[in-house]
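Student: The sequence isn't on hand, but the structure is:
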């Protein structure tokens, strides 16, 4: 993911008023809450900019949902083992998703 995509995700997070770490349930909950507040047909919104704000909220929600659905990892143990990973080893899990540790490279630190 490049810097522009990360900036778009950060902006979407701010539009939906999410913390730095959020679950899918929190993303959906904030989207629904803000949609009720800013929807042009809602009785309390009535302001002229509510349509534009609703557009930003929907675009932010769609971007975050697209990001969350594209993040995939093996769900079956056999698939993980075929890829050379031990699904129960936290270091293998980390390296499969975020790459090797810049200090250690591909080798794992020795445990004592």
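Tutor: Right, received. Where do you want to start? Here the structure is a predicted model, which is why all the values come from computation and not from measurement.

Student: contacts, neighbours, all on C-alpha from now
Tutor: OK.

Student: How about the most centrally placed residue in the chain: what's its closest non-neighbour residue?
Tutor: Centroid-nearest residue in the chain: residue 68, 4.7 Å away (criterion: CA atoms, centre = their mean). Closest residue to residue 68 apart from its sequence neighbours, by CA to CA, 6 or more residues apart in numbering: residue 24 at 8.0 Å.

Student: Quick check: the one you found vs residue 65, distance?
Tutor: Distance from residue 24 to residue 65, counting by CA to CA, to the nearest Å: 8 Å.

Student: can you give me the end-to-end distance of stretch 19-26?
Tutor: Across stretch 19-26, the terminal residues are separated by 9 Å (CA to CA).

Student: try this one side by side with the last:
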């Protein structure tokens, strides 16, 4: 299971898992989460229940990260906004921005 740390990489990964655009309202986020959870629920996956369990864990992780981010910051998932909205010291923000914008992280 992935860590629930609020970092630019995790927020971005979570927004991709939930398939959010560059901006989403809280209602959009909740609806997307519910739709994905319903479609990947282990009771509906008779052929690969273990894969469905892992996917629902991943979706739940992503939802928790996004809700935590949105409760404290903005509803924008553009790379620049994610890096600029998280409250960190200037040096860390610059390091994150360089790594994040240059694509030195994996989804």
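Tutor: It's in. Note that the coordinates shown come from a computational prediction; the quantities given were computed from them, not determined experimentally.

Student: Would you pull the TM-score for this pair?
Tutor: The TM-score (TM-score structural alignment, normalised by the length of structure 2) is 0.58; 69 aligned residues with a CA RMSD of 2.2 Å.

Student: ok, back up a step: residue 24 and residue 65 of structure 1: who's more crowded?
Tutor: Neighbours per residue, other CA atoms under 10 Å: of residue 24 of structure 1 and residue 65, the larger number sits with residue 65, 14 against 10.

Student: still on that earlier bit, what's the spacing between the residue nearest to the centre of structure 1 and residue 23 of structure 1?
Tutor: Distance from residue 68 of structure 1 to residue 23 of structure 1, by CA to CA: 10 Å.

Student: Residue 30 of structure 2: neighbour count?
Tutor: Residues near residue 30 of structure 2, counting by other CA under 10 Å: 15.

Student: Could you double-check that residue 62 of structure 2 sits in contact with residue 18?
Tutor: Yes. Here residue 62 of structure 2 lies in contact with residue 18, judged by CA atoms under 8 Å, at a distance of 6.8 Å.

Student: More neighbours: those two, which one.
Tutor: Ranked by neighbour count (other CA under 10 Å), residue 62 of structure 2 and residue 18 place residue 62 first, with 24 against 20.

Student: Map that one across to structure 1 for me.
Tutor: Matched by TM-score structural alignment, residue 62 of structure 2 corresponds to residue 60 in structure 1.

Student: now do residue 8 of structure 2
Tutor: Checking TM-score structural alignment: residue 8 of structure 2 goes with residue 6.
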